[in-house]
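**Q** the amino acid sequence is not available; the structure is as follows:
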């Protein structure tokens, strides 16, 4: 990927703060006219720096008050097992994030749920779909201190 100049970084910063900003307003904030600003945004999209625009929802307002993290450790590790685990975890709607990590465990899963009963069903579903002898450790979040999607451009 190419190196971003200060104007591109400024555009990315503003779009992260307000993805619904008009190109005219964005151009005014960064000191360009609308046409070159729009061209830069389109180029940033084409080059993969901008991957989408999303509405950020309040999970509590939707009844999803339980946030859990699950560590998963596999007893056997090979490409076939990693692919199977990946496919299974990608198909669980309540899983918001899943990361293959290094260290004492293999995957870190983040899920949002309505209540503890849903958590038990999620854990049962995950363990049922994993290879034999997989181990898990869970953490239920008591208080959310900070959650951000902001990436420093």
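**A** Nice, thanks for sending it over. Predicted model only: the values in this text are computed from it and were never measured. Residues are numbered from 1 along each chain as shown.

**Q** from here on, contacts and neighbour counts on C-alpha atoms
**A** Will do.

**Q** against residue 36, how distant is the residue nearest to residue 37 when sequence neighbours are not counted?
**A** Among residues not flanking residue 37 along the chain, residue 27 sits closest, at 5.5 Å (Cα to Cα, 6 or more residues apart in numbering). Distance from residue 27 to residue 36, counting by Cα to Cα, to the nearest Å: 8 Å.

**Q** so the two - more neighbours on which side?
**A** Set residue 27 next to residue 36 and count neighbours by other Cα atoms under 10 Å: residue 27 wins out with 18 against 12.

**Q** could I get the full set of helices for this protein?
**A** Residue ranges of the helices in the chain, as given by DSSP state H, are 6-17, 23-30, 34-46, 79-90, 116-129.

**Q** contact partners of the fourth one?
**A** The one in question is helix 79-90. Helix 79-90 is contacted from outside by 95, 98, 126, 129-131, using Cα atoms under 8 Å, 6 or more residues apart in numbering.

**Q** quick revisit: turn the helices of the chain into CSV, columns for distance to residue 53.
**A** Formatted as CSV, those follow (distance: least, Cα to Cα, whole Å):
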stretch, distance to residue 53
helix 6-17, 9
helix 23-30, 14
helix 34-46, 10
helix 79-90, 21
helix 116-129, 29
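
**Q** next one for the comparison:
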């Protein structure tokens, strides 16, 4: 694990504000944390340089566009697994949004977004076809709440 950056409470407050809205104006952040714009900007640049802030992104409201079904698929790996190969294989499937490897059961969770049930069936079949996955269990997301974003 790379060296962890040391962040003070002001850095953490800046991160919280950016997590809520990455387009928040520097002046607004500065006011919220009790600094002027220049030191806030220096802190953000430092956190970017240290890799604490990797990128700024958009949170899409999938309920407003036709994206169909979101599902989480549990993966149970075969005994002779090569985790890097599995991650590389799963990353090739365009409908896969996220992969989390876990300590415990299941071995991994895969977040999938598809247009319909037939697409979900195809993606889950693809996950099973790699040879390293012994079994899967798919759960369809009905609603979602996220603390950050």
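**A** Received the coordinates, thanks. Here the structure is a predicted model, which is why all the values come from computation and not from measurement.

**Q** TM-score for this pair?
**A** The TM-score (TM-score structural alignment, normalised by the length of the second structure) is 0.88; 146 aligned residues with a Cα RMSD of 1.7 Å.

**Q** nearest to residue 149 of the first structure, of the helices of the first structure?
**A** Closest approach to residue 149 of the first structure among the helices of the first structure is made by helix 6-17 (8.2 Å; Cα to Cα).

**Q** what span of the second structure is the closest one aligned with?
**A** Counting by TM-score structural alignment, helix 6-17 of the first structure pairs with residues 9-20 of the second structure.

**Q** point to the residue nearest the middle of the first structure.
**A** residue 97 (5.3 Å; Cα atoms, centre = their mean).

**Q** what's the match for that one in the second structure?
**A** Following TM-score structural alignment, the counterpart assigned to residue 97 of the first structure within the second structure is residue 98.

**Q** state the distance from its match to residue 17 of the second structure.
**A** Going from residue 98 of the second structure to residue 17 of the second structure by Cα to Cα gives 24 Å.

**Q** so what's the residue located most distally from the centre of the second structure closest to, chain neighbours aside?
**A** Outermost residue of the second structure with respect to the C-alpha centroid, by Cα atoms, centre = their mean, is residue 36; its distance is 31.7 Å. Sequence neighbours aside, residue 30 is the residue nearest to residue 36 of the second structure in space, at 5.2 Å (criterion: Cα to Cα, 6+ apart).

**Q** show me what contacts the one you found?
**A** Applying Cα under 8 Å, 6+ apart, the residues contacting residue 30 of the second structure are 36-37, 40.

**Q** just the buried residues of stretch 18-29 of the first structure, please?
**A** Buried positions in stretch 18-29 of the first structure, judged by neighbour count with 16 or more other Cα atoms under 10 Å: 23, 26-27.

**Q** I'd like those laid out as CSV, including distance to residue 118 of the first structure.
**A** Formatted as CSV, the buried residues of stretch 18-29 of the first structure follow (distance: Cα to Cα, whole Å):
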residue, distance to residue 118 of the first structure
23, 43
26, 42
27, 46
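
**Q** in space, what's closest to residue 99 of the second structure - neighbours in sequence excluded?
**A** residue 110 (4.5 Å).

**Q** pretty sure that neighbour sits against residue 95.
**A** No. Shown here, residue 110 of the second structure and residue 95 do not form a contact pair, counting by Cα atoms under 8 Å, at 10.0 Å.

**Q** out of those two, which sits in the busier spot?
**A** residue 110 (20 against 17).

**Q** do you know how far the more buried one is from residue 16 of the second structure?
**A** Taking Cα to Cα, one finds residue 110 of the second structure at 26 Å from residue 16 of the second structure.

**Q** same check, this time on residue 144 of the second structure
**A** Computed as Cα to Cα, the residue 144 of the second structure to residue 16 of the second structure distance reads 20 Å.

**Q** likewise for residue 89 of the second structure?
**A** To residue 16 of the second structure, residue 89 of the second structure is 34 Å away according to Cα to Cα.

**Q** map residue 55 of the first structure across to the second structure for me.
**A** Residue 55 of the first structure maps onto residue 58 in the second structure, by TM-score structural alignment.

**Q** state the distance from that match to residue 20 of the second structure.
**A** Using Cα to Cα, residue 58 of the second structure is found at 11 Å from residue 20 of the second structure.
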